[in-house]
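S.K.: compute the structure for the input listed below.
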Amino acid sequence: MTTFDWEKAFIFTPYSTQEGIEEQLGVNFNDPSDIDWRDDIYLLVYLNDDKVVQYIEVDRQGADFTIGEKKHLTPSDDLITIERY
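M.R.: Predicted coordinates for the structure are as follows:
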């Protein structure tokens, strides 16, 4: 459903820190969403050639998002589970 090339996508939970995001991504990324202070969104960050090419703020809307035990998503393995609470 994307219109851009990507190799990896990472999903970050509410209250994720800037340092934790950069550590997981392995690149510098100035989080414009301020997710470290928020509990109303998840942050989905796409990388291509080790560069951030897109990010999306996903409204929680009473649900939790997970990619299971995976470290990141790839175009061939991009399943996200949504659980209502």
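
S.K.: rest of the way, CA atoms for contacts and neighbours
M.R.: Will do.

S.K.: quick one, strands of the chain?
M.R.: For the chain, the strands defined by DSSP state E occupy 8-12, 41-48, 51-59, 63-66, 81-84.

S.K.: list the helices and strands the third one packs on?
M.R.: Packed against strand 51-59 by the contact rule (3 or more CA pairs under 8 Å, 6 or more residues apart in numbering; DSSP states H and E) you find strand 41-48.

S.K.: ok, back up a step: export the strands of the chain to CSV and tack on mean neighbour count and distance to I21?
M.R.: What follows is the strands of the chain, written out as CSV (neighbours: other CA atoms under 10 Å; distance: least, CA to CA, whole Å):
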stretch, mean neighbour count, distance to I21
strand 8-12, 21, 7
strand 41-48, 20, 9
strand 51-59, 15, 12
strand 63-66, 15, 16
strand 81-84, 11, 20
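
S.K.: the structure of the following sequence is requested for comparison with the preceding one:
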Amino acid sequence: MKRSSLILLPILLLGCSSESSTISEQIASQFKASNTAPVDLSIVGPVSWERVCILSPYSTNQAAEQILGFKWDAESKTSISVDDGINVLIFIEDQRVVGYAEHPRNMGDFSKLQPRCLVRSQARLKREFGAGNWVYLVSP
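M.R.: Sure thing, here's the model as predicted:
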């Protein structure tokens, strides 16, 4: 195998859809930077995504398929089916997942977001304050 092939293989593997804590860290950074500023999802995640979809706690593969419009194994790739402390953000390009992230709800809760999927140009979310200073991220 040529040396260039050895270098290219890990890059190609990284380009496949995978969970990324960096996405959640970028969202948390925006969330913590201000108590009132919107959280702009259009500037996070893989560069190629066209829409982002949100799975709420206890979502199953069947729920993921209804939201995404295609099959995706959320139950094995994430802990969303058993963890009520997270939302899962799924970044999509051309009906395929290009990235996803588990995001702690205490750093911005997406569970009230409607619609469940947003195109990139509409992915700037406002804060809605709930009981006990809980913060939901919702469409403007």
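
S.K.: picking up where we left off before, of the strands of structure 1, which is nearest T74 of structure 1?
M.R.: strand 8-12 (4.8 Å; CA to CA).

S.K.: which residues in structure 2 does the closest one align to?
M.R.: Counting by TM-score structural alignment, strand 8-12 of structure 1 lines up with residues 51-55 of structure 2.

S.K.: which outside residues touch the matching stretch?
M.R.: With CA atoms under 8 Å, 6 or more residues apart in numbering as the test, stretch 51-55 of structure 2 has contacts from 64, 67-68, 80, 87-93, 110-111, 113, 116-120, 123.

S.K.: export the strands of structure 1 to CSV and tack on distance to N30 of structure 1?
M.R.: Converted to CSV, the strands of structure 1 look like this (distance: least, CA to CA, whole Å):
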stretch, distance to N30 of structure 1
strand 8-12, 14
strand 41-48, 11
strand 51-59, 10
strand 63-66, 22
strand 81-84, 26
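
S.K.: what's the mean distance for the match of strand 8-12 of structure 1 versus structure 1?
M.R.: When structure 1 is superposed, stretch 51-55 of structure 2 averages 0.8 Å from its matched positions, counting by mean CA distance after the TM-score superposition for structure 1.

S.K.: need the residue closest to the centroid of structure 2.
M.R.: Central residue of structure 2 (CA atoms, centre = their mean): L89, 1.8 Å from the mean position.

S.K.: how close does the nearest residue to that residue once chain neighbours are set aside get to I67 of structure 2?
M.R.: The shortest distance from L89 of structure 2 to any non-neighbouring residue, by CA to CA, 6 or more residues apart in numbering, is to I54 (4.8 Å). Computed as CA to CA, to the nearest Å, the I54 of structure 2 to I67 of structure 2 distance reads 8 Å.
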